[in-house]
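**Student:** Any chance you could fold what I've pasted below:
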Amino acid sequence: MHGSDGLAGSTLPAPTMPLAPGHAANEISRIARQEGKLHICATGPLTNLALALLLDPDLPDFIGAITIMGGAAFCPGNTTPLAEFNFAVDPHAAAIVFDSGMPITMLGLDITRRATVTDDMIREVQAVDAAVAAEAAYLLINYGSRDPCLHDPAAIAWMLEPGIFETVQAHISICTDSGPAAGQVVAAVSERHLAGRAANCTVVTEVDVQEFRKLFVDALRGALA
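**Tutor:** Here you go, the predicted structure:
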């Protein structure tokens, strides 16, 4: 999907900063305890966050909110017929996070499949008078030709402008069985399906697509200028 280097063969220079020592799970715990009420935006598999919760059972006391790009609550998956990639590759981690009691907002394929890149957006990026704008446009063109959905930016957009989205409260459980259902999101919304259980997640279900695209381009234009 993203080429052998993860960036579709981009000509961006190699990183000059070395890898940080230690493990991400320990860093999550350290930073949360240092900052307090940390808001984590998770745009990949939830392995490190789940490990942090197992290593530090009091961690939820220091986390204010979790925004997750992952899952497919009311639509088919993209890795299996039932599961989205981030949950499919580590369903047990997703189950640990959703069972943690932390305030969670989930932006799954239900919403990210609506948040798509267009040719007009790419042209607006190309019009920015900065060398890096050409690289940004290249990445959008290459990725958009395979999957036009701006999955991860949708999660950031929610954190910046929640007013352009619509949500529903749900109790989310994650299938951890082996087989094609591994990583499937089971979303209970109706009173009957909740069966007395409290909601544990805000599921984002709709987005004002035009406002999302404007926010995306304006943010990118500001970063590239």
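
**Student:** When you work out contacts or count neighbours from here on, use the C-alpha atoms and nothing else.
**Tutor:** Will do.

**Student:** Point out the other helices and strands that the strand ranked longest in the chain packs with.
**Tutor:** If you go by DSSP state E, the chain has its longest strand at strand 165-174. Here strand 165-174 touches helix 91-98, strand 185-188, strand 201-207, going by 3 or more C-alpha pairs under 8 Å, 6 or more residues apart in numbering; DSSP states H and E.

**Student:** this one as well, want them side by side:
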Amino acid sequence: MRQQMMIDLDTGIDDSLALVYLLASPEARIRGIASTGGNVTARQVAANNLAWLDVCGAPDIPVALGAEAPILDELRTSEETHGPQGIGYAELPAARRELSPLSAAELWVKLAREHEGTLVGLVTGPLTNLALALDLEPRLPEMLSRLVIMGGAFHHPGNTTPSTEWNISVDPEAAKQVFDAFGAAETHPLPIVCPLDLTERIILRPDDVSALAEVAGVPGEVIAPDDPLGERSTSPNPLIRHLSDAIRFYMEFHRAYDQGFIAHMHDPFAAAIALNPHWAKTRAATVDVELSGTITRGTTVADWAGMWGRHPNADIASDTDPEAFLAHLVERVGSFAASLTADGQR
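**Tutor:** Below you'll find the model as predicted:
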């Protein structure tokens, strides 16, 4: 049975691949997309989401503009990681679609009410829109079938400060509001949190991009470490070309920070968990977010042993088979790319 989904992205290179993966998944039916400021501004995120839908020949899916700043802080973006438009070197055609008249928070609530008990929520960016949706509909935790969050770091260094992960650090107040709300509701199943502890094991390498193109029927796609910076794909398949150009930028970024010529694909893994939680082993905990620490603001803290005396509010993804997941990702997205014509039709 197809799963009804509301997805909230700050698109973003790995968010882009997550979106394409879900569009390629026959078991997913995306009912709405929220555009959250994070990797780039909310308006650029919305433009990216609309353009990817065109490239993928997707049906009409409402894309809503989210809050343009976090609840308390000014928005910080990460163009050095994802490129000036958030999609690396990819140059997507201008979208032919228009934004929904609803705000992202309103779209969250509308879909939760229309699909109460069956809607799966996925957030791969800051939690601002979901927090604002909770202000509109406090029952939201009880209305969702499942919620998956890419965010946080527990037994792993942060990627923003020594202890903080990017999505949580952009809007710590929103993250705390969401975790507190799900804890108070004592919902089952608990939200699944995919932290850096696990997602940094999801590593895409140049050979995976070549394999993706092979599956799509366009062999010869090569991203090599000794290529000139900014080399562009010439693939005749538009989806492969755009993904390759986005991923190349991401690999160059990781190499510049001494992580190797690789790309951590946090968000596609979270998308897969949203469709099939069995991709990961999880462990229940009570999660809270530090707001006032002078050097730890935005840090996620997990109480694994019940020391706080509070109900668990999250299932934290702790283990998976990265190679099996990457093989699945390559096969699914590559096959989808093979089904598209040059103008994004299927």
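
**Student:** what's the TM between chain one and chain two?
**Tutor:** The TM-score (TM-score structural alignment, normalised by the length of the first structure) is 0.92; 223 aligned residues with a C-alpha RMSD of 1.6 Å.

**Student:** so who does the residue of the first structure most remote from its centre touch?
**Tutor:** Ranking residues of the first structure by C-alpha distance from their mean position (C-alpha atoms, centre = their mean) puts Asp129 at the top, at 29.8 Å. When contacts are counted by C-alpha atoms under 8 Å, 6 or more residues apart in numbering, Asp129 of the first structure touches Ala225.

**Student:** what about it, which helix or strand?
**Tutor:** Counting by DSSP states H and E, Asp129 of the first structure is held by no secondary-structure element, helix or strand.

**Student:** Just tell me what Ala272 of the second structure corresponds to in the first structure.
**Tutor:** Aligning on TM-score structural alignment places Ala272 of the second structure opposite Ala157 in the first structure.

**Student:** hang on, its match packs against Leu215?
**Tutor:** Yes: between Ala157 of the first structure and Leu215 there is a contact under C-alpha atoms under 8 Å: 7.4 Å.

**Student:** quick one: the strands in the first structure?
**Tutor:** So, for the first structure - with DSSP E - the strands run 38-42, 63-69, 104-107, 165-174, 185-188, 201-207.

**Student:** Can you tell me the centre-most residue of the second structure?
**Tutor:** Taking C-alpha atoms, centre = their mean, the second structure has its central residue at Thr124, 2.9 Å away.

**Student:** is it true that it touches Ile13?
**Tutor:** No: using C-alpha under 8 Å, Thr124 of the second structure makes no contact with Ile13, being 11.3 Å away.

**Student:** Distance check, Ala271 of the second structure against Ala317 of the second structure.
**Tutor:** Plainly put, Ala271 of the second structure is 13 Å away from Ala317 of the second structure if you go by C-alpha to C-alpha, to the nearest Å.

**Student:** now do His311 of the second structure
**Tutor:** 18 Å.

**Student:** For these two, indicate the residue with more neighbours.
**Tutor:** Ala317 (24 against 17; other C-alpha atoms under 10 Å).

**Student:** who's in contact with the equivalent of that one over in the first structure?
**Tutor:** Under the alignment (TM-score structural alignment), Ala317 of the second structure maps onto Val204 of the first structure. Residues near Val204 of the first structure by C-alpha under 8 Å, 6+ apart: Thr105, Met106, Leu107, Gly108, Asp110, Ile111, Phe165, Glu166, Thr167, Val168.

**Student:** Next, show the common contact partners of Thr124 and Ile13 of the second structure.
**Tutor:** With the criterion set as C-alpha under 8 Å, 6+ apart, the contacts of Thr124 of the second structure and Ile13 do not overlap.

**Student:** Near Val203 of the first structure, how many other residues are there?
**Tutor:** 26.

**Student:** Could you dump the helices and strands packed on strand 165-174 of the first structure into a markdown table and include distance to Ala219 of the first structure?
**Tutor:** Below are these laid out as a markdown table (distance: least, C-alpha to C-alpha, whole Å):
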| stretch | distance to Ala219 of the first structure |
| --- | --- |
| helix 91-98 | 30 |
| strand 185-188 | 31 |
| strand 201-207 | 17 |
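
**Student:** Out of these, flag the one nearest Arg221 of the first structure.
**Tutor:** strand 201-207 (21.3 Å; C-alpha to C-alpha).

**Student:** That closest one to helix 91-98, inter-axis angle?
**Tutor:** 100 degrees (axes from the mean of the first three to the mean of the last three C-alpha atoms, to 10 degrees).

**Student:** picking up where we left off before, quick one: contacts for the residue nearest to the match of Ala317 of the second structure when sequence neighbours are not counted?
**Tutor:** Leaving aside its chain neighbours, Val204 of the first structure sits nearest to Thr167 (4.3 Å; criterion: C-alpha to C-alpha, 6 or more residues apart in numbering). By C-alpha under 8 Å, 6+ apart, the residues touching Thr167 of the first structure are Thr202, Val203, Val204, Thr205, Glu206.
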